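Asker: Predicted model and sequence follow; I will ask about them next.
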Amino acid sequence: MTTLSPESAVRRHELAEFLRSRRERITPEQVGLVRGPRRRTPGLRREEVAHLSSVGVTWYTWLEQGRDITVSAQVLDAVARALLLDTSERAHLFALAGSLDPAPHTPCPSVTPSVRALLDQLGPIPASVQNSRYDILAYNATYGQLLGDLDAHPPEDRNCMWLAFTDPEWRASVVDLPGTQRTMAAKFRAAMAEHLAEPAWKTLLARLEGASPEFREVWARHEVVGQGAKAKYIRNARVGLLYLEHTNLWLGPGAGGPRLVTYVPLDAETRERLADLEALATVGSAPGPESEPTRSPEGVRLLTCGEVGASVG
């Protein structure tokens, strides 16, 4: 938790004004709300932002009034999402609040040029770099189309846990969805034991619990399991059923840091279909400027990352 310090009355005032200006610029239609005939408030109402952020109306009102209240990074993250803040605006919000952003958009130190080259050369084998929180830090063209169109998601949603429990296209691609979700939640719990106090982990957990009844059910089991290789079927919407072995190769010391994740074909038909998928991904439509990740010279999708457990030396 972060307390807005008493000496920063000016900062609290600036925070209040900033929140109000961002709220007033958003139309109800932008966030899926219906504009009523008697609406006089420009943009969203305070209670609408509170609802979208899953926080109390009184608390959000106090925040816009510049009161000296306690603010958590998780709540600021929710407010930033509700107000559709871009990268610069999000950084400004956390700076005014004197809080550490749990998901800063900074280049990931784990994805070195050699790792980018490896990802590209592994194609058509789907490959990505992930941290222990399941954030997808970089990926090649085939991985980007393996379980849906990964480029279509904003950077903060490119997380395997989030997609497996909330994204219809990703979920439809997983043949054994209940089993996969249960295993992923158990791996996430085991990994989180070393990161219990970190804002990025707590924020992701809160988002999952708020968005998915399925996640709440499996999380309540308190199951844990370590990382390991596993054969699995994936039903790709573009090339059909794929039989793959999921493998992990850790890029740093120990098994808690970033890892190279690959999906190796286990039969000839899958190898042919992965080659087709790579060709389709390479000639597919380019994503829009809002969602397009940075691209390396090799064509690997480079994302941003928050707090990575270990960087590549």
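Answerer: The structure has been received and is ready for your questions.

Asker: Every contact and neighbour count from this point should use C-alpha atoms.
Answerer: Fine.

Asker: Confirm V225 sits in a strand?
Answerer: No: under DSSP: H, G, I helix; E, B strand; the rest coil, V225 sits outside any strand and is assigned coil.

Asker: Put this next to the first one:
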Amino acid sequence: MGGVDAGAGLRRDELAAFLRSRRARLRPLDVGLPDGIRRRTPGLRRQEVAQLAGMSIDYYIRLEQRRGPHPSRQVLMALARALMLNRDERAYLFQIAGESAPATTGPSREVAPGVRHLIDAMTETPAYVVDAKYDVLAWNRLAVHFVGDLATVPTTDRNMIRWMFRRPDSDRHWDDPDMLRFVRSSIADLRAAYGRYPGDRSIEGLVTELLGTSPRFARFWADHEVEVRRRIMKRVPHPEFGPLEFECQMLHVADADQRIIVYVPEPGSPTQAVFRRLVDRVGQSPGA
């Protein structure tokens, strides 16, 4: 049968090879384990994967040796988390194990270590990560000057869309054409996520809340504009340094359906000079 269990769809050879390859690509530090042990081969050890997945080392060894029982969906989900599989890899794991891939029920809130390292390395550029619902998940030091110190804000209230529509109608924010374009494009992107995740309670709850509290949001939502956010120019009045102008770039993290929002000033511009001055003022650690 070429390593395939008749009637079960389990491809033991491919499953074993896939697990070994995913294990070999990870370092202990990637999964929060100490890296002080000398290793003959790169990657995690079998017992480390078993520990992370919450299963016995014997059970995991049998999977890599093409033996043992058909893994359950719970076991596959645990392995996907332990091996830090992305969405496509997780779907493939389920397929070769003879199971249907689990549905994506809502926006991912897990920020990959590489994404965190990327925004932290942007020392002169404000950058933060949002999910498809526009919850802020991580931010760098300079972003604190624009989104606030979110370490002091409950995780349930770190939503950009909610912040936008808390501003009173008398706020000059609503008279700025650039800001209105930014708001409308964000709402269009939220509606796109609303379509990608039907039945997601978190997104539905946010939309229901804002429809009941903000007539302006209700008008924008009724337009049924759908658009995945892209770059846009922003002008922000800073209380100390005056108006700042920069390009708001949206970098998409495809496997997590997240966005890295980066404020990019023109080289040599007054805004770039302000960003560099702000760098020295930030003393807090990066968020989330």
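Answerer: The structure has been received and is ready for your questions. Predicted model only: the values in this text are computed from it and were never measured.

Asker: Can you show me the strands along the second structure?
Answerer: With DSSP state E as the criterion, the second structure has strands at 127-130, 136-139, 232-238, 242-253, 258-264.

Asker: Distance to L190 of the second structure added to those, as JSON lines?
Answerer: Output for these, formatted as JSON lines (distance: least, Cα to Cα, whole Å):
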{"stretch": "strand 127-130", "distance to L190 of the second structure": "12"}
{"stretch": "strand 136-139", "distance to L190 of the second structure": "14"}
{"stretch": "strand 232-238", "distance to L190 of the second structure": "16"}
{"stretch": "strand 242-253", "distance to L190 of the second structure": "14"}
{"stretch": "strand 258-264", "distance to L190 of the second structure": "12"}
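
Asker: Please spell out which residues along the longest helix along the second structure are buried.
Answerer: Criterion DSSP state H: the longest helix present in the second structure is helix 177-196. Using 16 or more other Cα atoms under 10 Å as the test for burial, helix 177-196 of the second structure gives 178-179, 182-194.

Asker: Pretty sure Q47 of the second structure sits against I57.
Answerer: Yes: contact criterion Cα atoms under 8 Å: Q47 of the second structure and I57 qualify, at 5.3 Å.

Asker: that older thread, so which of the strands of the second structure gets nearest D171 of the second structure?
Answerer: strand 232-238 (12.7 Å; Cα to Cα).

Asker: what does that closest one contact?
Answerer: Under the criterion Cα atoms under 8 Å, 6 or more residues apart in numbering, residues D178, M179, F182, P243, L244, E245, F246, E247, C248, Q249 lie in contact with strand 232-238 of the second structure.

Asker: Could you give the number of residues near the fifth one?
Answerer: A total of 17 residues lie near L244 of the second structure under the criterion other Cα atoms under 10 Å.

Asker: which residues does it contact?
Answerer: Contacts for L244 of the second structure (Cα under 8 Å, 6+ apart) come out as R235, V236, P237, H238, P270, T271.

Asker: Out of these, who's the most crowded?
Answerer: If you rank these by neighbour count (other Cα under 10 Å), T271 sits at the top with 19 neighbours.

Asker: And that residue, how far from M250 of the second structure?
Answerer: 19 Å (Cα to Cα, to the nearest Å).

Asker: and if you look at R166 of the second structure?
Answerer: 23 Å.

Asker: Who has more neighbours out of those two?
Answerer: The neighbour comparison of R166 of the second structure against M250 (other Cα under 10 Å) goes to M250, with 19 against 11.

Asker: Brilliant, that's me finished.
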